[in-house]
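Peer 1: Here's a sequence, model it:
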Amino acid sequence: MEHLKTPIRLGSHQLAHRIVMAPMTRARAAQPGNIPTALNATYYAQRASAALIISEATQISPQGQGYSFTPGLHSDDQVDGWRLVTKAVHDEGGLIFAQLWHVGRMSHASFHGGYPPVGPSALDSGARIWISQGGVGTMVPTTTPRSLTTDEIAAITEDYRIAAANAIRAGFDGVEIHAANGYLIDQFLRTTSNVRTDEYGGSVENRVRFGAEVVRAVVSTIGAEKVGIRISPQIKARNMGCPEIEDTVLSLVDTVEEIGIAYVHLAEADWDDAPVISTDFRVRLRQRFSGCLIVAGGYTPASANEILADGHADLVAFGRPFIANPDYPERIDSQAPLADFDATTLYGGNEQGYTDYPPLRPVPAVGRVGQAATA
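Peer 2: Got it, this is the predicted structure:
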């Protein structure tokens, strides 16, 4: 695993190796208020041996929420809660970026006082989301969104900027802008979710405009070296199968290259029969972006080492292996056996299936472990 073990520079940070912890929704923020707790701090501190932790997706505003018990970065209480997390990670020698999230149409009216969520256009995703109903988590269809006005788009861009500032105030080392997986920025990029006829729709330049404005707003506030962006051109679920998406995403990459952000994070589909990222796209992406490239999507240590050796990535993010193996980098290095995670405890609940997976060497709990809401 020589390539995985090689140090690398990311923005202003020197990383000891190339193993990143991918963002994973775990739905354990305290209620009311979607506030991180000491329980979340323990979870992330246990995994601080990652070269970089990218936090679970974190909504930039109440309007940006689409799943129950997910944390935010738009209130003082949330900032205070995240301070527990970032301090715990830093105390263990780790590095952590906050993933900034607006789900757009991937939401439900119950999060918005009975009103529909928002999107670039009034087109339904045909998807299902996880929400708590009567104390029980269940998957429900999304609500058809209403189309955003141009003034509202500008207000959401400002929400991203404020959330980025809040992330730094909370002690994060940087932020990742979530422009992947069928969420709001991705919705603007695709002809299948964006049929606007104004300056935010139609041409590639117009569909890229919102994402570019968000990146510029965030960079103007916290600096380009503290910013990354996540993209997912091959993921077509949620009625997102746009035939123009590769060229559109690469146009956005051209913009972030000009701005000079720290990294681009390529999310790849990781299920059976999923579309495969072509070598041609990987080459074009590498040619267009000179910063660090992170890839994620069902990689094993061997396949991760191979893509690093091929030069198609600089770091590899792992998701599920970090759930049941909090010290995953050490296990790779020592070839220790890997534990399996309990799929029934992925979303919601308390420490079970969250902080109770034993590492090879225990990490102390952070303060008094908080309890996530069950309401």
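Peer 1: make it CA atoms for all contacts and neighbour counts henceforth
Peer 2: Will do.
Peer 1: what are the ranges of the strands in the stretch 51-200 of the chain?
Peer 2: Listed in chain order, the strands of the stretch 51-200 of the chain (DSSP state E, counting those that start in this stretch) span 52-59, 96-101, 118-119, 128-133, 136-141, 146-147, 174-178.
Peer 1: Mind listing residues that contact the last one?
Peer 2: Translated: strand 174-178. Strand 174-178 is touched from outside by 54, 57, 96-102, 164, 167-168, 185, 215, 222, 226-231, with contacts defined as CA atoms under 8 Å, 6 or more residues apart in numbering.
Peer 1: That one versus strand 52-59: what angle between them?
Peer 2: 50 degrees (axes from the mean of the first three to the mean of the last three CA atoms, to 10 degrees).
Peer 1: Pull out the buried positions in strand 174-178.
Peer 2: Applying a neighbour-count criterion of 16 or more other CA atoms under 10 Å, one finds 174-178 buried in strand 174-178.
Peer 1: just the fifth one next, same as before
Peer 2: For strand 136-141, the buried set under the neighbour-count rule, 16+ other CA under 10 Å, comprises Gly137.
Peer 1: how about the strands of the stretch 51-200 of the chain in TSV, adding distance to Ala109?
Peer 2: Formatted as TSV, those follow (distance: least, CA to CA, whole Å):
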stretch	distance to Ala109
strand 52-59	16
strand 96-101	18
strand 118-119	10
strand 128-133	11
strand 136-141	10
strand 146-147	11
strand 174-178	22
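Peer 1: Which one of those lies nearest to Arg238?
Peer 2: strand 128-133 (8.6 Å; CA to CA).
Peer 1: let's see this one next to it:
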Amino acid sequence: MTPPQPLKDTNLFKPIKVGSVTLQNRLAFAPTTRFRNTKDFIPTNLIKKHYEDRAENNGGLLITEATFVSPQAGLYAHAPLIHTKQQVEAWKQIVDAVHAKGTFIAMQLWHLGRAANASVLKEYGGLSYLAPTAKYYDESRKIIADKAGLELREFTLPEVKQIIEDFKNGAIKAIKVAGFDFVELHAAHMYTLAQFIDIASNERTDEYGGSIENRTKLVLDVVDALIDAVGADKVGIRISPYTTYQGGSGAESTLMHPIAQYAYLYSELEKRGREGKRLAFIHSVEPRVAVGIDVQDAPEYSTEWVRQIWKGVLIRTGSYLHQEGYKNLIRDVNIDDRTLIGASRYYTSNPDLADRLKDGLELTPYDRNTFYFGGNYGYNTFGKFGEDAKGKDSVEANLEAVALS
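Peer 2: I've put the predicted structure just below:
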């Protein structure tokens, strides 16, 4: 394999204004859920070091792991919340550490819907297991729910309205208290907001179901609430039109094509932009991946329609670093003057990813087996270029996750 080519002369390493800040490059650390928080969903010392290391000599944009906006947003063990005072204060320490390195950071706001784990909801204190329509996306989720004695049910209309309030409150805490530069609304990968959009998971007959406009209403209601609460220039949104993950329709669906389902959303966001409420960015997931896994022999779907509709800053994520010579990355980042490139898996194993891409240095392969491991090994044990990774038996590899306070 030929050595990677330096990308220092591409648009990837030109400054760009995003919202109210100017990034020094157009590389984004895409969200990577890694479950290193405490049992009380508080960020830890390990998480602080992880983001701090990736902020060093960077100047671009880091996007946090998906973070629950409330307990009822759905819970996974050792994932983060931004709800209690201690959780918010812990996140503020991380934001301050990233800012001290001259890099910017966004928090991804999360709501699970039917993707939640019923047993964790039950254990936390009798939370409800909710979805746009009471329809499990696969048998495994039904088995977990049956075992927990917590049946999936449909959001009532007041509970739908509470989703909007939870996202708004999470955004206020992230921006106005913890000091994040942006929040990224998670409307991708068939979590709650995407479940409302997708005809495969939404069979409602009220104002949030039926037509494309109605199925898109919740995400737009949330967007509008966040614009009012923290300002459009502080808000981004992640969308994955082609996903089949967790029951998404995908491009081969006989129900509705992704362009039909999602062009309306992009156009409504563009409409807000033309009216003076342009979001900081849209983060669009390419069809080459499905939540961190390359789609084998994926057809080449053109996503040019996204760029044609949305005229603001666009983050594009999807296997860009897996192609020899970074052909797609170079093409897409140079196609205009408003595109950022997101990376996730290789950011796990290359804390100095920005430097390596800039100078054409080899990338350290990631280890998928350590992605969701509870300790520090495979998390903060990868070195910068020329440094050896720390082994399982090293002291650093076995550091405990301790809540930030």
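Peer 1: List the TM-score for the superposed pair.
Peer 2: The TM-score (TM-score structural alignment, normalised by the length of the first structure) is 0.88; 354 aligned residues with a CA RMSD of 2.4 Å.
Peer 1: one step back: could I get the buried residues of strand 174-178 of the first structure in JSON lines, plus columns for distance to Gly33 of the first structure?
Peer 2: Formatted as JSON lines, the buried residues of strand 174-178 of the first structure follow (distance: CA to CA, whole Å):
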{"residue": "Gly174", "distance to Gly33 of the first structure": "23"}
{"residue": "Val175", "distance to Gly33 of the first structure": "21"}
{"residue": "Glu176", "distance to Gly33 of the first structure": "22"}
{"residue": "Ile177", "distance to Gly33 of the first structure": "22"}
{"residue": "His178", "distance to Gly33 of the first structure": "22"}
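Peer 1: and Phe97 of the first structure, what does it touch?
Peer 2: 52-55, 172-176.
Peer 1: one more time with 7 Å, if that's ok
Peer 2: 53-55, 172-176 (CA atoms under 7 Å, 6 or more residues apart in numbering).
Peer 1: Where do the helices of the stretch 251-400 of the second structure begin and end?
Peer 2: 258-272, 304-309, 327-334, 345-349, 353-359 (DSSP state H, counting those that start in this stretch).
Peer 1: same deal with the stretch 1-150 of the first structure?
Peer 2: 38-46, 76-91, 150-169.
Peer 1: which one of those helices is the most hemmed in?
Peer 2: Sort the helices of the stretch 1-150 of the first structure by mean neighbour count, taking mean count of other CA atoms under 10 Å, and helix 38-46 sits at the top with a mean of 26.
Peer 1: Quick one: list the elements packing against it.
Peer 2: helix 76-91 (3 or more CA pairs under 7 Å, 6 or more residues apart in numbering; DSSP states H and E).
Peer 1: so the helix it packs on matches what in the second structure?
Peer 2: Aligned using TM-score structural alignment, helix 76-91 of the first structure spans residues 85-100 in the second structure.
Peer 1: Mean distance of that stretch to its aligned residues in the first structure, please.
Peer 2: Compared with the first structure after fitting, stretch 85-100 of the second structure deviates on average by 0.8 Å (mean CA distance after the TM-score superposition for the first structure).
Peer 1: any chance of the helices of the stretch 1-150 of the first structure in a markdown table, with distance to Arg128 of the first structure too?
Peer 2: Shown next, in a markdown table, are those (distance: least, CA to CA, whole Å):
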| stretch | distance to Arg128 of the first structure |
| --- | --- |
| helix 38-46 | 25 |
| helix 76-91 | 26 |
| helix 150-169 | 24 |
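Peer 1: Between those helices, which one is closest to His112 of the first structure.
Peer 2: helix 150-169 (15.4 Å).
Peer 1: so how far is that closest one off the chain centroid?
Peer 2: Centre-to-centre, helix 150-169 of the first structure and its host chain are 16 Å apart (CA atoms, centre = their mean, to the nearest Å).
Peer 1: Show residues contacting it.
Peer 2: 60-61, 73-74, 79, 98, 174-175, 213-214, 217-218, 221-222.
Peer 1: Hmm, Pro120 and Arg105 of the first structure touching each other?
Peer 2: No: the criterion here is CA atoms under 7 Å, and Arg105 of the first structure misses it with Pro120 at 8.4 Å.
Peer 1: Give me the more crowded residue out of those two.
Peer 2: Arg105 (32 against 29; other CA atoms under 10 Å).
Peer 1: In contact with that one, which residues?
Peer 2: 117-119, 125, 144-145.
Peer 1: let's see 8 Å
Peer 2: 117-119, 124-125, 142-145, 183-184.
Peer 1: ok, back up a step: pull up the overlap in contacts between Arg105 and Pro120 of the first structure.
Peer 2: Leu184.
Peer 1: before we move on, the earlier item: how about the helices of the stretch 251-400 of the second structure in JSON lines, adding distance to Val98 of the second structure and mean neighbour count?
Peer 2: Putting the helices of the stretch 251-400 of the second structure into JSON lines (distance: least, CA to CA, whole Å; neighbours: other CA atoms under 10 Å) gives the following:
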{"stretch": "helix 258-272", "distance to Val98 of the second structure": "29", "mean neighbour count": "18"}
{"stretch": "helix 304-309", "distance to Val98 of the second structure": "30", "mean neighbour count": "13"}
{"stretch": "helix 327-334", "distance to Val98 of the second structure": "25", "mean neighbour count": "17"}
{"stretch": "helix 345-349", "distance to Val98 of the second structure": "15", "mean neighbour count": "22"}
{"stretch": "helix 353-359", "distance to Val98 of the second structure": "15", "mean neighbour count": "21"}
